[in-house]
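Undergrad: just to be clear, the model below is a prediction. Sequence and coordinates:
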Amino acid sequence: MSKPRSTDNNHLHLGCFFPAGQTTFLLSDEAVRRTPPMTRTNLVAFAEAAEQVGFDSLFIADNWSGHQRISEESKHQGPSYHAALLAMALFAVTDNIGVISTIHTSYHHPAHVARMGATLDAFSGGRWGWNIVTGFLEQEALLFGDTPVEHDERYRRAAEFVDVVKLLWSEFEPIDHKGEHYSAAGRLKAPRPVQQPHPFLINAGASPAGSAFAAKYADMMLMMAENEERVREVDERLEALTAPLGRSVATSAFCVSIVREGEGEAQEEWDRLTTSINLAATKELATDIVGGVESMQDIFAKMGEDEATRAFGSAGSTIHLVGTAEQVAEKLISLKQNTHATGAFINFPLWSAAELQTFAPVLPHLLDAGVWQPPNTRDYSW
């Protein structure tokens, strides 16, 4: 039996960004050299440390195409393990932490995701979340023998996709769906998801079409935002969309973090890492990602190409949690108190099990401020 969903928005959900390559937001060659190999032993240790420290969830990003050769060969974007398969491995070595898998609607049939999601959720005892993405890269579409689909049309198709998945999860009698894009007849083989009414659904769409999709389908919306002002802008747009639907959708911002004990030590570490940004890999990734993600276009639009490239490679679309434990806690407390954000998904540029332990001293400050509770003291999971 899974734990109930939280209805208390006074507390932060702390998500940990699982390594999806040697680097994610901070494309530093020194970070590549100083992070451990992405082996079973190191990734399992990272997941176990995240649970021990007190994170609510692990977030696994994913994509399909290997066309980003510079990024892959320099190890910034590789290896990248299949998110749903990796989630099952992480469930086997953890007991309480949630695991969120990125799964594309454009490259599956709804029955595929319904079956995968039901298996992951049932096996984990209700700890699985689905990060719903449509897929925007032309190279990914071509990999599946498809042609790229226009942006807003992808979200229209994704809406029908999720409707069918939820129908297969909830109905125990055979369904007979004949829609505009998908057909499905019959019933899903057991098991079914443990979470009710469905597993935790996450989306990061910030465009008008993406935001409308999140307002209707997501339990939480993830956002690229470099400061609290940007977070408030996204919150206000989303609330305008959810109010007529009678829904409330939580929001969380992507962050990067380095915590060190001594004054100025974390900033010195950050400065060392940013002096070795791989500009070739950054330009390759920026061409793909900024070109397809409207929220990032907004952030970098006013910059010149060189400035935007370096900003992108230096995690310029995220909130920076760099400092002592007390300083980082102050930033998270401010985020909670001065925006409507209910969470933060944190990437560690120097990821390792040991690096996660440096974040542990932040949590007592959050507890004292009343914006966080240890997961093992709660009666809810998400």
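TA: That came through fine. Residues are numbered from 1 along each chain as shown.
Undergrad: contacts, neighbours, all on C-alpha from now
TA: Fine.
Undergrad: burial count for G145?
TA: Neighbour count for G145, taken as other CA atoms under 10 Å: 10.
Undergrad: surely it is within a helix?
TA: No. Under DSSP: H, G, I helix; E, B strand; the rest coil, G145 falls outside any helix and is assigned coil.
Undergrad: regarding D298, what is its secondary structure?
TA: Assignment for D298 (three-state DSSP): helix.
Undergrad: excluding chain neighbours, give the residue nearest to A369 in space.
TA: I333 (7.3 Å; CA to CA, 6 or more residues apart in numbering).
Undergrad: this is the other structure I want to compare:
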Amino acid sequence: MTTDHERAVKFAYWVPNVSGGLVVSKIEQRTSWDIDYNRRLAQTAERSGFEYALSQIRFTAGYGAEYQHESVAFSHALLAATEKLKVIAAILPGPWHPAVVAKQLATIDQLTGGRVAINVVSGWFKGEFTAIGEPWLEHDERYRRSEEFIRAVKGVWTEDDFTFKGDFYRFNNYTLKPKPLQQPHPEVFQGGNSAAARRMAAAVSDWYFMNGNSLENHRAQIDEIRTAAAAQGRTVRFGVNAFIIARDSEDEAQQVLHDIVRHADTEAVHAFGHAVKQAGSASPEAQGMWSNSKFEDLVQYNDGFKTGLIGTPEQIARKIVALKAIGVDLVLGGFLHFIEEVEYFGKRVLPLVRELEEAGATAETA
């Protein structure tokens, strides 16, 4: 039986383990990529009702992200500083082998009482791969490799004498002990807008992260993947990216958005846009991530402005419940000034979401 807690929309935040914050802008951000700040942020988020945190993976500098802490080690540090928060470590097939990830995460899961997950990132930045001497595969091949990666990791976590014969990975009677505490295994997240990404989500992932978008486009993605997963006897849960600007008045929130875009690092935004759109155009349908993003959208890495969680606590809470009504299970939030805004969200927005959920609010009444 599904409990009220399981039905309630969940909240996650982007871990700022990469310098530059979550917007490609020269506006002041009272956010830091260092570990002391991030420990305090994780503890604040946990107290404020957030259940997940997502660490980022970057291997090279660019677009304002001059410094990057490695995701798995950083995630473990945040888990050690908290008691309930689950941290999702971003993993990039290519640099990581599934056997290494399976063993790393099984150990962390054991050490933290079952509070770690992974987000498998198929890769969009060619320069990052070439800089570290990793082969750069064609678009759909990257997703095919990621699907094998997930099948291999799940197999290692759940089977003894695991054998797997893929095009990218091979295992021969491999047994991992100890296995993770979480049953059947730690959760596996992924993102991506292309047809290959959606097929992969339906086939192997537990969660599908969507970039910011309109309610109608989110509904279409959810319906497509849910139908494809059901045909394979599977279910997938859905998370949506949103850059959240919650203020006491709508005018104040909109002014913050205006200021972020006005202070955008124009050169960095254009460089980022060129890189990601080049990667997306390499998909057979030329419809990868960010394919329809304008300059203003690209100021936030994952189209977070498009989700529209910008306004008063009441406006944002109603939009979140509208997202829940179309099938969104988790909201992944980015913020300008993380600690103070996560705390504000927990005090002012999240209680309103719970009240609306309890009242049975729907997308039509929200």
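TA: That came in fine, so what should we check first? Being a predicted model, the structure only gives us computed values, none of them experimental.
Undergrad: what does the superposition give as a TM-score?
TA: Once superposed, chain against chain, the TM-score is 0.88 (TM-score structural alignment, normalised by the length of structure 2); 350 aligned residues with a CA RMSD of 2.4 Å.
Undergrad: ok so, going back, now check structure 2 for the residue matching the residue nearest to A369 of structure 1.
TA: Alignment note (TM-score structural alignment): I333 of structure 1 maps to V321 of structure 2.
Undergrad: still on that earlier bit, quick check: the gap between the residue nearest to A369 of structure 1 and P36 of structure 1.
TA: 31 Å (CA to CA, to the nearest Å).
Undergrad: V293 of structure 1 too?
TA: 30 Å.
Undergrad: picking that back up, so the match of I333 of structure 1 sits against V353, correct?
TA: Yes. With contact defined as CA atoms under 8 Å, V321 of structure 2 counts as touching V353 (6.7 Å).
Undergrad: so what corresponds to R30 of structure 2 in structure 1?
TA: Under the alignment (TM-score structural alignment), R30 of structure 2 pairs with T35 in structure 1.
Undergrad: how big's the offset between the helix or strand hosting A50 of structure 1 and structure 2?
TA: Per DSSP states H and E: A50 of structure 1 is located in helix 40-53. Aligned to structure 2 and superposed, helix 40-53 of structure 1 gives a mean residue distance of 0.8 Å (mean CA distance after the TM-score superposition for structure 1).
Undergrad: ok, for I320 of structure 2, nearest residue in space, not its chain neighbours?
TA: V353 (7.2 Å).
Undergrad: and for that neighbour, the neighbour number?
TA: Number of residues near V353 of structure 2 (other CA under 10 Å) recorded here: 22.
Undergrad: helix/strand/coil for the residue nearest the centre of structure 1?
TA: Centroid-nearest residue in structure 1: F59, 4.7 Å away (criterion: CA atoms, centre = their mean). At F59 of structure 1 the chain is in strand, as set by three-state DSSP.
Undergrad: and it, how far is that from G186 of structure 1?
TA: F59 of structure 1 is 32 Å from G186 of structure 1, by CA to CA.
Undergrad: what's the answer for A218 of structure 1, then?
TA: 26 Å.
Undergrad: these two - which one has more neighbours?
TA: The residue with more neighbours, out of A218 of structure 1 and G186, is A218; 24 against 13, by other CA under 10 Å.
Undergrad: from what I see, that one and I202 are in contact.
TA: Yes. Using CA under 8 Å, A218 of structure 1 is in contact with I202, at 5.2 Å.
Undergrad: what is in contact with the two at once?
TA: Here A218 of structure 1 and I202 have no joint contacts, going by CA atoms under 8 Å, 6 or more residues apart in numbering.
Undergrad: host element of whichever residue in structure 2 pairs up with D368 of structure 1?
TA: Alignment note (TM-score structural alignment): D368 of structure 1 maps to E355 of structure 2. If you go by DSSP H and E, E355 of structure 2 is part of helix 350-358.
Undergrad: swap in S122 of structure 2?
TA: Counting by DSSP H and E, S122 of structure 2 is found in no helix or strand.
Undergrad: would you mind finding the match for it in structure 1?
TA: The equivalent of S122 of structure 2 in structure 1 is T134 (alignment by TM-score structural alignment).
Undergrad: hang on, the earlier thing: and for the match of R30 of structure 2, the neighbour number?
TA: By the criterion of other CA under 10 Å, T35 of structure 1 has 16 neighbours.
Undergrad: I figured it hits L350, correct?
TA: Yes. If you go by CA under 8 Å, T35 of structure 1 and L350 touch, sitting 5.6 Å apart.
Undergrad: got a list of what the corresponding residue of structure 1 for L257 of structure 2 touches?
TA: Aligning on TM-score structural alignment places L257 of structure 2 opposite W270 in structure 1. By CA under 8 Å, 6+ apart, the contact set of W270 of structure 1 is I258, V322.
Undergrad: could you do F149 of structure 2 as well?
TA: The contact partners of F149 of structure 2, by CA under 8 Å, 6+ apart, come to P93, H97, P98, Y169.
Undergrad: buried ones in stretch 90-105 of structure 1?
TA: By 16 or more other CA atoms under 10 Å, the buried positions in stretch 90-105 of structure 1 come out as 90-91, 94, 96-105.
Undergrad: how about the strands in the stretch 251-382 of structure 1?
TA: 319-323, 343-347 (DSSP state E, counting those that start in this stretch).
Undergrad: packed most tightly, which of these would that be?
TA: strand 343-347 (a mean of 25; mean count of other CA atoms under 10 Å).
Undergrad: what is that one packed up against?
TA: Packing partners of strand 343-347 of structure 1 (3 or more CA pairs under 8 Å, 6 or more residues apart in numbering; DSSP states H and E): strand 13-17, strand 250-259.
Undergrad: how about TSV for these, with mean neighbour count and distance to R156 of structure 1 added?
TA: Output for those, formatted as TSV (neighbours: other CA atoms under 10 Å; distance: least, CA to CA, whole Å):
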stretch	mean neighbour count	distance to R156 of structure 1
strand 13-17	25	28
strand 250-259	25	22
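Undergrad: what lines up against the residue nearest to the centre of structure 1 once you look at structure 2?
TA: For F59 of structure 1, the aligned position in structure 2 is L54, judged by TM-score structural alignment.
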